[in-house]
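Participant: After the sequence you'll find the predicted model.
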Amino acid sequence: SVDYRLAPEHKFPAAPEDCYHVAKTLFCDGFPFPAKPEEITLMGDSAGGNLAAVVSQMARDRGEFEVKQQILLYPATFNDHTPASPFPSVVENGTDYLLTSKRVCDYMELYESSPADRQNPYFAPLLAEDFTNQPRTLILTAEFDPLRDEGEAYGAELQRAGNDVTVVRIADGLHGYFSLPPRFEAVQESYRWIQQFLKGGEPL
């Protein structure tokens, strides 16, 4: 869990650079615990899912270490959450549930250093020109989440580029459901997918 610098005091690209620095330390130096690089899985939810995906892209682009596995929970991957978004879930799920499309737009404005940042794939990983050589990936999206479609679109791009990707939509899930107690079915189902993914086996 990376204590990366937060916006608006520290705007893009502070957060992904902080996360990359920590990942590089873990993968290359084994600090603060000895771990083989192939045993490390990047994982994040929502904005953290964005950062995990971005760190994997940065690792591929910079060539300093290789990420073998990543788990992205309802990740933010795109740059437009207005009604002009190409993803239906932004409108369909953008007003009546926990996370609204307006709040996502507000977060993006706080995060960017300038409007030009929104065209940077390290800001919105779905804008990457190259999706090859990415980690084995599990993406879990939530049915009633404005970010649902962009997370699934990211998985589809990874698949088209030849990566090993599993994308699962959690029925009846809301954005942020993973922080609920384990007694909730959506959380239990997610645990099952994650456990099976980490074991390297077939989905449950």
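Facilitator: Ah, there it is. Residues are numbered from 1 along each chain as shown.

Participant: From now on I want contacts and neighbour counts done on CA atoms only, so please keep to that.
Facilitator: Will do.

Participant: which residue is nearest the middle of this structure?
Facilitator: Note on the chain: the residue nearest the mean C-alpha position is G49, at 2.1 Å, using Cα atoms, centre = their mean.

Participant: Quickly find the element holding the nearest residue to it once chain neighbours are set aside.
Facilitator: Residue nearest to G49 in three dimensions, not counting chain neighbours: P75, with 4.3 Å by Cα to Cα, 6 or more residues apart in numbering. For P75, there is no enclosing helix or strand under DSSP states H and E.

Participant: pretty sure P75 contacts V104?
Facilitator: No: using Cα atoms under 8 Å, P75 is not in contact with V104, being 12.0 Å away.

Participant: Look at the two and report which has more neighbours.
Facilitator: In this view P75 and V104 are compared by other Cα atoms under 10 Å, and P75 has more residues nearby, 30 against 20.

Participant: check contacts around the more buried one.
Facilitator: Shown in contact with P75 (Cα atoms under 8 Å, 6 or more residues apart in numbering): G44, D45, S46, A47, G48, G49, N50, T141, L147, E150, G151.

Participant: redo that, cut-off 6 Å
Facilitator: Residues in contact with P75 (Cα atoms under 6 Å, 6 or more residues apart in numbering) are D45, S46, G49, N50, G151.

Participant: and those residues as a markdown table, adding distance to Q70?
Facilitator: As requested, these are arranged in a markdown table below (distance: Cα to Cα, whole Å):
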| residue | distance to Q70 |
| --- | --- |
| D45 | 11 |
| S46 | 14 |
| G49 | 9 |
| N50 | 11 |
| G151 | 13 |
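
Participant: Which two of those have the greatest separation?
Facilitator: The span of the contacts of P75, defined through Cα to Cα, is set by D45 and G151 at 10.8 Å.

Participant: What strand or helix carries the residue in the chain sticking out farthest from the centre?
Facilitator: Computed with Cα atoms, centre = their mean, the maximum C-alpha offset from the centroid of the chain is found at P34, amounting to 25.3 Å. P34 belongs to no helix or strand when assigned by DSSP H and E.

Participant: rewinding a little: who has more neighbours, D45 and G151?
Facilitator: The neighbour comparison of D45 against G151 (other Cα under 10 Å) goes to G151, with 27 against 23.

Participant: how much space between that one and M43?
Facilitator: As defined by Cα to Cα, to the nearest Å, G151 lies at a distance of 14 Å from M43.

Participant: Repeat that for A35.
Facilitator: 16 Å.

Participant: Which of the contacts of P75 fall in helices?
Facilitator: Within the contacts of P75, residues falling in helices by DSSP state H are G49, N50, G151.

Participant: and here's the other structure:
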Amino acid sequence: MLLAVTLEAEASAVIDQLNALGRPSFEDVGHERARAGFEEMPPAGEFVEIATTEDRTVPGPDGNDIAVRIYRPGEGAATADDSGTLGCLVYFHGGGWVVGSIQTHDRTCRSLTMLAGVVTVSADYRLAPEHRFPAAIDDCCAATQWVVDHAGELGVDPARVAVGGDSAGGNLAAAVALKCRDGAAAGEACSQPALQVLVYPVTDFERNTPSMIANAEGYLLTRSTMTWFDDHYCPPSERSNPYAAPLAVGDPAGAAPALVIVAGHDPLRDEGVAYAHQLADAGVPTTLIEYPGQFHGFFGMTRFLSQAREAQELTASILRRELAPAG
């Protein structure tokens, strides 16, 4: 049941400003213009200085290259052991599997790198509709395994690697955790992550949940846009595949511990909550945090929302705990 909670004051001001712009919807302009427009949006996150960034490409699963950006925190990072080896977060950006990139989520990755004291590796997986399911999840598994395989080069502990993402990126992080749990065929499997960070994740293709109906319009992500994303990414025949819809797994026992963050005025709220409960019921250590007065997309808006900063700090605290050196 949805709580009758109004938008938090800062969130209401941001939503009013965004709605006043009268921008066309993604479905009205098509995926190419939607991508360009998403890239051109002014950053909503604060810029955080970090020690270094490095852009490079790593091998993909289908002969493709995957662009990654590697973020390093300063000396004395919280997750460094006595040798200076760090924990790592492999991050997958949101954008409905259709829009978004390393660049659109650069400020979120910078912030989490410094707050958590981890190396962050942001992966630019292939986008739909040119590359439909399972291309994105295959790329994310490949990027995660590359981090594990090159842990020494990166200065990270292969046993202390987390996966995470927001929205569609949260979907991909959950799918990576399941695929690793399942021990998929050689060349597809990823080493089991130490934590999965799921920020308002897509976990299902059901578009008639109470939160989807209640928040169908007016809160940045709409029901019609979500359906448009679905149709671009995943054919109906695959929508019960748990690597596309993690909630369909039924029994996620043995998956990595999870942090799930949801927003009250988000069409995706109910499926995020449902997946958190499914994980917990299966014995997976799970922390569910809800921001009742927030909307989809708030996590990265640290320039405007104090609760975005709070959510990032909370995420970082759990990353520090779960990726702390042994002993």
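Facilitator: Received the coordinates, thanks. Nothing here was measured: the structure is a model prediction, and the numbers come from that model.

Participant: Tell me how the two chains score on TM-score.
Facilitator: Overlay of the two chains. TM-score (TM-score structural alignment, normalised by the length of the first structure): 0.90; 196 aligned residues with a Cα RMSD of 1.6 Å.

Participant: before we move on, back to that, between A35 and M43 of the first structure, which has more neighbouring residues?
Facilitator: Each of A35 of the first structure and M43 has its neighbours counted (other Cα under 10 Å); M43 has more, 20 against 14.

Participant: Map the more buried one across to the second structure for me.
Facilitator: By TM-score structural alignment, M43 of the first structure lines up with G164 in the second structure.

Participant: I'd say its match and V199 touch.
Facilitator: No: G164 of the second structure lies out of contact with V199 (Cα atoms under 6 Å); the separation is 7.8 Å.

Participant: Show me the strands in the stretch 201-327 of the second structure, by range?
Facilitator: Ranges of strands in the stretch 201-327 of the second structure, per DSSP state E, counting those that start in this stretch, are 258-265, 286-295.

Participant: Out of these, which is the most enclosed?
Facilitator: strand 258-265 (a mean of 25; mean count of other Cα atoms under 10 Å).

Participant: State the span of the first structure onto which that strand is aligned.
Facilitator: Against the first structure, strand 258-265 of the second structure falls on residues 137-144 (TM-score structural alignment).

Participant: distance between the matching stretch and the chain's centre?
Facilitator: Relative to the centre of its chain, stretch 137-144 of the first structure is centred 10 Å away, using Cα atoms, centre = their mean, to the nearest Å.

Participant: hmm, who's touching it?
Facilitator: Contacts for stretch 137-144 of the first structure (Cα under 6 Å, 6+ apart): 69-74, 93, 148, 165-174.

Participant: secondary structure class for the corresponding residue of the first structure for K179 of the second structure?
Facilitator: Matched across to the first structure, K179 of the second structure falls on M58, judged by TM-score structural alignment. Of the three states, M58 of the first structure takes helix according to DSSP: H, G, I helix; E, B strand; the rest coil.

Participant: ok so, going back, can you name the residues that contact the residue nearest to the centre of the first structure?
Facilitator: Contacts here follow Cα under 6 Å, 6+ apart; on that basis G49 of the first structure touches L72, L73, P75.

Participant: which one of the residues you listed is nearest R160 of the first structure?
Facilitator: L72 (17.5 Å).

Participant: In the second structure, what sits opposite the closest one in the alignment?
Facilitator: Match for L72 of the first structure (TM-score structural alignment): L198.

Participant: Kindly report the same for R169 of the first structure.
Facilitator: By TM-score structural alignment, R169 of the first structure lines up with E290.

Participant: what about the residue nearest to F31 of the first structure when sequence neighbours are not counted, distance to A15 of the first structure?
Facilitator: Residue nearest to F31 of the first structure in three dimensions, not counting chain neighbours: T25, with 6.2 Å by Cα to Cα, 6+ apart. Distance of T25 of the first structure to A15 of the first structure, given as Cα to Cα: 16 Å.

Participant: Looking at these two, which is more packed in?
Facilitator: Between T25 of the first structure and A15, A15 has the larger neighbour count (other Cα under 10 Å), namely 20 against 14.

Participant: For the more buried one, give me its contacts.
Facilitator: A15 of the first structure is in contact with Y4, R5, counting by Cα under 6 Å, 6+ apart.

Participant: Tell me which residue of the second structure lines up with it.
Facilitator: Residue correspondence to the second structure (TM-score structural alignment): A15 of the first structure is matched to A136.

Participant: if we can go back for a sec, which of the ones in helices among the contacts of P75 of the first structure sits closest to F184 of the first structure?
Facilitator: Among these, and counting by Cα to Cα, the member closest to F184 of the first structure is G49, at 21.3 Å.

Participant: Strands of the stretch 51-200 of the second structure, start to end?
Facilitator: Assigned by DSSP E, counting those that start in this stretch, the stretch 51-200 of the second structure shows strands spanning 52-59, 65-72, 86-92, 119-124, 156-166, 196-199.

Participant: Please identify the deepest-packed of these.
Facilitator: Highest mean neighbour count among the strands of the stretch 51-200 of the second structure (mean count of other Cα under 10 Å): strand 86-92, with a mean of 31.

Participant: so that one corresponds to what in the first structure?
Facilitator: Under TM-score structural alignment, there's no match for strand 86-92 of the second structure.

Participant: If you count contacts, what does that strand end up packed against?
Facilitator: strand 119-124, strand 156-166 (3 or more Cα pairs under 6 Å, 6 or more residues apart in numbering; DSSP states H and E).

Participant: show me what contacts A189 of the second structure?
Facilitator: Applying Cα under 6 Å, 6+ apart to A189 of the second structure gives the contacts C180, G183.

Participant: Now do it against A175 of the second structure, distance only.
Facilitator: When distance is defined by Cα to Cα, A189 of the second structure is 11 Å away from A175 of the second structure.

Participant: how about the helices in the stretch 201-327 of the second structure?
Facilitator: 210-214, 223-233, 269-281, 306-322 (DSSP state H, counting those that start in this stretch).

Participant: Touching the third one from outside, list them.
Facilitator: Counting by Cα under 6 Å, 6+ apart, helix 269-281 of the second structure makes contact with P201, T203, S211, L247, P252, V262, A263, T286, all of which sit outside it.
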